[in-house]
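Visitor: 3D, please:
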Amino acid sequence: MATSESAPVQVNARGMKCPWPALRAARALREADAILIEADDPIAATELAALAQAHGWTFAQLGDYRFSMSRHV
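Guide: Below is the predicted model:
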């Protein structure tokens, strides 16, 4: 089975209060292997990390409001 590397899907969740950034991330990862998400809710990092841990996905904080998440393929 061939795999192709594609650019992460961009998800903008700025201005949204949790749980919306986590819901947007989960929805995007239904169809993408990796996402970059921007979320400025103060608890977004905690919520996104918990979502990733619950699903076995990788999570990284790239900056104050930027995060990456990916599924293990």
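Visitor: CA atoms for contacts and neighbours, from now on please.
Guide: OK.
Visitor: can you list the buried residues in stretch 26-34?
Guide: Within stretch 26-34, the residues that count as buried by 16 or more other C-alpha atoms under 10 Å are Ala26, Ala28, Leu29, Asp33, Ala34.
Visitor: and those residues as TSV, adding secondary structure?
Guide: What follows is the buried residues of stretch 26-34, written out as TSV (DSSP: H, G, I helix; E, B strand; the rest coil):
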residue	secondary structure
Ala26	helix
Ala28	helix
Leu29	helix
Asp33	coil
Ala34	strand
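Visitor: one more, for comparison:
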Amino acid sequence: MSTEFNVTETLDVKGASCPMPVVKTKNAIDDLGEGDVLEVLATDSGSMSDIQGWADGTPGVSLLDQVEDGDVYRHYVEKTE
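Guide: Below is the predicted model:
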């Protein structure tokens, strides 16, 4: 699996369950600059819909892609403003 994104930072939330993947993603993205891409690694299958919903409802972020990689869910979130 390869992505076309230039990942700025990786956030490992494997083992955390709802709502922590979203909470930690929000905190991490707040510390990034415009155009930066955060890769989030999670093992909670609910993170697929949770992070999608959070990104859809949050100005200034864009969910670029989500990939199921075995038992790890990879989310790529860009800070857009």
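Visitor: for stretch 60-70 of the first structure, buried residues please.
Guide: Tyr65, Arg66, Phe67, Ser68, Met69, Ser70.
Visitor: now Ile43 of the first structure: how far from Ala25 of the first structure?
Guide: According to C-alpha to C-alpha, to the nearest Å, Ile43 of the first structure and Ala25 of the first structure sit 14 Å apart.
Visitor: same drill for those two, tell me which one is more crowded.
Guide: Ala25 (26 against 13; other C-alpha atoms under 10 Å).
Visitor: in which helix or strand does that one reside?
Guide: Using DSSP states H and E, Ala25 of the first structure falls within helix 20-31.
Visitor: now the element after that helix, going C-ward?
Guide: With DSSP H and E, the next secondary element past helix 20-31 of the first structure is strand 34-38.
Visitor: just tell me the aligned range of the helix or strand following that following strand in the second structure.
Guide: Using DSSP H and E, the next helix or strand after strand 34-38 of the first structure towards the C-terminus is helix 44-55. The alignment of helix 44-55 of the first structure onto the second structure (TM-score structural alignment) covers residues 47-58.
Visitor: quick one, what contacts the nearest residue to Ile43 of the first structure once chain neighbours are set aside?
Guide: Of all residues not flanking Ile43 of the first structure in the chain, Cys18 sits nearest, at 7.1 Å (C-alpha to C-alpha, 6 or more residues apart in numbering). By C-alpha atoms under 8 Å, 6 or more residues apart in numbering, Cys18 of the first structure lies in contact with Asp41, Ile43, Ala44, Glu47.
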